[in-house]
Each structure stands twice: as C-alpha cells, then as structure tokens.
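Engineer: Need coordinates for the following:
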Amino acid sequence: MEGLLLEPTLYTVKGIAILDNDGNRILAKYYDKNIFPTVKEQKTFEKNLFNKTHRANAEIIMLDGLTCVYRSNVDLFFYVMGSSQENELILMSILNCLYDSVSQILRKNVEKRAVLESLDVVMLAMDEIC
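Structural biologist: Coordinates of the predicted model:
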C-alpha cells in the first residue's frame, strides 16, 4: 500500500483570527470548511490557542494538527493557521502582511477599539490577503 497522499489544496491558510487580550474573538475567518465547521468548535479552538499562547514569547505553536503563527500588540493577538505540513515561513509572511496592513489601515494605532471602529476595512484586507 502506498503512503497516504494529501489532496492538494489552494488553501495555504486554514484560518486567521484576531483575538482581544481576554481571548475573545474580534474577527476570525476559516478558509477550510473541514476544520472546525461550527462556530462553537472555532471558539473552543481559539480559547485553547489563546490560553497556550498569551503568556508565551514564542511565535509558533502546533495545536490540534495545525501550525499556528502569532503576534501580539497592545491588546490584540493576531493568528494565522495552516496545516501541520505547511511552511512556517510562508505563514509568518502572511501574518506580517496582515499585521502591516491592519497597522496601515489604523494609522499605526493597532488596538481593539480602533479595529472595531474599522472592522469592515480590516475584514476586507483579511480576505484580500487570502
């Protein structure tokens, strides 16, 4: 029997989330319908992810079979999730692109209140990146 081959996919990014400093969702989008198909599962994963990363000073974690890269700023946490086989450098450059885009949209005022006030534009940037 041959080794199991994964179906090729266009989705390098499985999901993107922006959480506040209590681990609550500000904005999240999952691009692969097979992982966390319900909002309840997504929020459970996000809480778990936040609990494992909010005190760490690393920038990458493997959780529930996903490679997650993250970055925090003031009262926000930015996460980009990819498959366990995904190249971390690609995910990191997507994270940096997301952060830099949001930073530019908010005129370098990257904090929860500013994101909520410009949620529509931040959402558009997130979708355009992916």
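
Engineer: For the rest of this, base every contact and every neighbour count on C-alpha atoms.
Structural biologist: Fine.

Engineer: First-to-last residue distance for stretch 99-115?
Structural biologist: Taking CA to CA, to the nearest Å as the measure, stretch 99-115 stretches 12 Å from start to finish.

Engineer: Could you also give me the structure for this second sequence? I'd like to compare it with the first:
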Amino acid sequence: MGPDAMILEPSLYTIKAVFILDNDGHRLLAKYYDDTFPSMKEQMAFEKNVFNKTSRTDSEIAFFGGMTIVYKSSIDLFLYVVGSSYENELMLMSVLTCLFESLNHVLRKNVEKRWLLENMDGAFLVVDEIVLQSAKEQIKWSLLK
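Structural biologist: Here you go, the predicted model:
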C-alpha cells in the first residue's frame, strides 16, 4: 500500500476544524479534530489568516495552507469548515450547510453573534454531532467503494 492509499483511508478526521468568527475575526466557537494546529496560539493565527483571506470575498471556497476551507457569512458571523487539500469540496459544503441550518433552528432563525453567545452549549453540541455524522457517512461510503 503506497502513501497515497494511506492518505485516503477513512477517518474520523475528515473534518479538520470548524470555527465561527465575528465580524472582526475574533473566535466565538472553535473545534479542532486533529493535531494540525496543536496549540491555541497556532489555531488563533490560522483563524486570523483565514479570516483575512476570506472576509472580503464573495467566494465560498478557499485553499489555504494545504487545506480546503468552505465558509459562509451570516449577519455578523463567519462560519468555516476546514478539511484537507484532497477533501471533496461538496462534502465540506454539505457539512457547512448542515451547520448553518442547524444553528438557524437552534437559534430560532437568528444566526448572529448575540444569539450564538447566549446558546453556546447548544452550538457546540450541534458542531460535534454534525462532524460525527459526517465522519460516519464518509466511512460508510468509502467502504461501499
């Protein structure tokens, strides 16, 4: 088995990170699912760089630091889903859409900073459940190939 085959092995770490920043690029919620950025300092620097690259564009996909990043803005929030460079953008986008729609439901159609901060425990639960379900689906589909 060559190195390329090992890279494509199914993993719970299909999603490397999910984070939500405010209009100024400050972290409101962040979950990292592997050790690509092991320290808080590295995570915050990565988030700042991603925000600087994406906050003024109309695109939904960015490639940065060997990673694929999909993102969406909503009122005063920026939602990001990060995967590896070889990850399928459509799969990452479906995770992002699910995240936004779930937060929309939990926050009662107010996906904005004030409501997110007041419902942070629910937001963390939403993120963890979506990433876990995404990983299960990724593994299931890779086993069917």
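
Engineer: Quick check: TM-score for this pair?
Structural biologist: TM-score for the superposed chains, counting by TM-score structural alignment, normalised by the length of structure 1: 0.95, backed by 128 aligned residues with a CA RMSD of 1.2 Å.

Engineer: Secondary structure class of C68 of structure 1, three-state.
Structural biologist: Classification of C68 of structure 1 using DSSP: H, G, I helix; E, B strand; the rest coil returns strand.

Engineer: Who's the closest spatial neighbour of it, skipping the chain neighbours?
Structural biologist: M81 (4.4 Å; CA to CA, 6 or more residues apart in numbering).

Engineer: same question, L106 of structure 1
Structural biologist: According to CA to CA, 6+ apart, the nearest residue to L106 of structure 1 is A114 (6.5 Å).

Engineer: Please, which helix or strand holds I139 of structure 2?
Structural biologist: Assessed by DSSP states H and E, I139 of structure 2 sits inside helix 120-144.

Engineer: Ends of stretch 29-47 of structure 1, what's the gap?
Structural biologist: End-to-end for stretch 29-47 of structure 1, by CA to CA: 15 Å.

Engineer: Stretch 113-121 of structure 1 too?
Structural biologist: End-to-end distance (CA to CA), stretch 113-121 of structure 1: 14 Å.

Engineer: Help me confirm that the residue nearest to L106 of structure 1 is found in a helix?
Structural biologist: Yes - counting by three-state DSSP, A114 of structure 1 is located in a helix.

Engineer: Could you report the neighbour count for it?
Structural biologist: Using other CA atoms under 10 Å, A114 of structure 1 has 15 neighbouring residues.

Engineer: In structure 1, what residue corresponds to Y13 of structure 2?
Structural biologist: Mapped onto structure 1 by TM-score structural alignment, Y13 of structure 2 lines up with Y11.

Engineer: those helices in structure 1, which residues are they?
Structural biologist: 39-53, 88-105, 112-117, 119-129 (DSSP state H).

Engineer: Give me the mean deviation of the first one from structure 2.
Structural biologist: Yep, that's helix 39-53 of structure 1 we're talking about. Average distance, helix 39-53 of structure 1 versus aligned residues of structure 2 after superposition (mean CA distance after the TM-score superposition for structure 1): 0.3 Å.
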